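S.K.: Got a sequence here, can you model it:
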Amino acid sequence: MKKLILSLSLLLAGLAVQAQEVRELDEINEDNSWLKLGINLGAPVGDVGNYSSFALGLDVAAQFMRTDNFGLGIATGYTKYFEKSDAPAFDGLNDGFGAIPLGLMFRYYPQPSGIFVGTDVGYTFLTDVNSADGGAYIRPQVGYHNYNWNIFGYYNQVFRADPAIDVQSIGVAVTYNIRFK
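M.R.: Okay, here's the model as predicted:
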């Protein structure tokens, strides 16, 4: 898994280094920056899959297109992991638990409309868990985009020092781009 994450990171960095016009932050406008709002639906896997049947969340991100093909920004949101009806007792959880990520987002768009790849990296805070210290997270994505919408599949993993809750999920998400004025 670490080799996959390293390979994806190197791929994104290599693609971003292409000779392109680089925009500065003071050049933010409605053509190169937007707020992304959306929803995600995930299937918990790993240890948390024994406890949670599905995850439903809200995604919020602010993105700046540093070049015509490379975007970066800040990502956050909230995902609720719903408890299975026959779930065993799991770290004092009662009606599921929540995850609040706070991270950097990186996206590569080969064309103005079509396939894209990206990842979010940062820290996830866990809620409604006795040992809610959270952990570092990564969320690689592959999807389709156009001027207004992004539809993508993702894998999400929270790396915790205490592996009592191995928080992993795979899912799909859709986000809508709200242009900055």
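S.K.: only C-alpha atoms for contact and neighbour calcs from this point on.
M.R.: OK.
S.K.: Can I take it that residue 26 is in a strand?
M.R.: No - Residue 26: not assigned to a strand; according to DSSP: H, G, I helix; E, B strand; the rest coil it is helix.
S.K.: I'd like the structure of this one too, to check against the first:
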Amino acid sequence: MKKVILVCALVLSSLAASAQFTVSVNGGLPVGDVEDFSSFALSGDVGYAFATDNNLMLGVSAGFINYFGKEYDFLGTTVEAESIQFLPVAGSLHYRLSNNFSVGSKVGYAFGINDGNDGGFYYKPMLSYMVGEATSLSLFYEGITDDGFNANNVGLGFTFGL
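M.R.: The predicted structure is shown next:
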């Protein structure tokens, strides 16, 4: 039994040595169906990833997305559309193309927070550029789709490792 515990401890410590916690802050411009109701998207997430080899990282992430409602003039009165909010939970994959560039994607489910928002399938392909030892800038396309309704945005993100 002691040998099994020792082997498990060694495996976990080797995974932890190559693991990284991340925090991301993102801003985006809405596209698709949500563009009619929203003027800007702001999101953030936390993640945990570990290296499977020198170039490939696998992980999980959870976050928050807010599509800010647009203001409309209606019969002389300014009316603001409600914000649309999601909690995405996803698996992630990042592949390092060079010392500075990597490509990646997150895929999962985004839970709808506000009334009438059921959430939907979540995806986020991205291209990242390392600007420091543990920081990167990402260009991404983030999408949530459910029964023909698409909440998408194109944006720029800043990620730093902890």
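S.K.: contacts for stretch 96-106 of structure 2?
M.R.: Residues from elsewhere that reach stretch 96-106 of structure 2, judged by C-alpha atoms under 8 Å, 6 or more residues apart in numbering: 55-56, 90-95, 122-131.
S.K.: Sorry, wrong one. I was asking about stretch 9-28 of structure 2.
M.R.: By C-alpha under 8 Å, 6+ apart, stretch 9-28 of structure 2 touches 40-51, 153-162.
S.K.: for stretch 45-61 of structure 2, same thing?
M.R.: By C-alpha under 8 Å, 6+ apart, the list of residues contacting stretch 45-61 of structure 2 from outside reads 15-16, 18-25, 62-64, 89-97.
S.K.: neighbours of residue 147 of structure 2, just the number please.
M.R.: A count of nearby residues for residue 147 of structure 2, using other C-alpha atoms under 10 Å, gives 9.
S.K.: Which stretches in structure 1 count as strands?
M.R.: 33-45, 52-65, 70-83, 97-108, 114-127, 135-145, 149-159, 167-179 (DSSP state E).
S.K.: Rebuild the ones you listed as JSON lines, extending it with distance to residue 8 of structure 1.
M.R.: JSON lines is the format used below for those (distance: least, C-alpha to C-alpha, whole Å):
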{"stretch": "strand 33-45", "distance to residue 8 of structure 1": "21"}
{"stretch": "strand 52-65", "distance to residue 8 of structure 1": "19"}
{"stretch": "strand 70-83", "distance to residue 8 of structure 1": "14"}
{"stretch": "strand 97-108", "distance to residue 8 of structure 1": "11"}
{"stretch": "strand 114-127", "distance to residue 8 of structure 1": "9"}
{"stretch": "strand 135-145", "distance to residue 8 of structure 1": "8"}
{"stretch": "strand 149-159", "distance to residue 8 of structure 1": "13"}
{"stretch": "strand 167-179", "distance to residue 8 of structure 1": "17"}
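S.K.: All good on my end, thank you.
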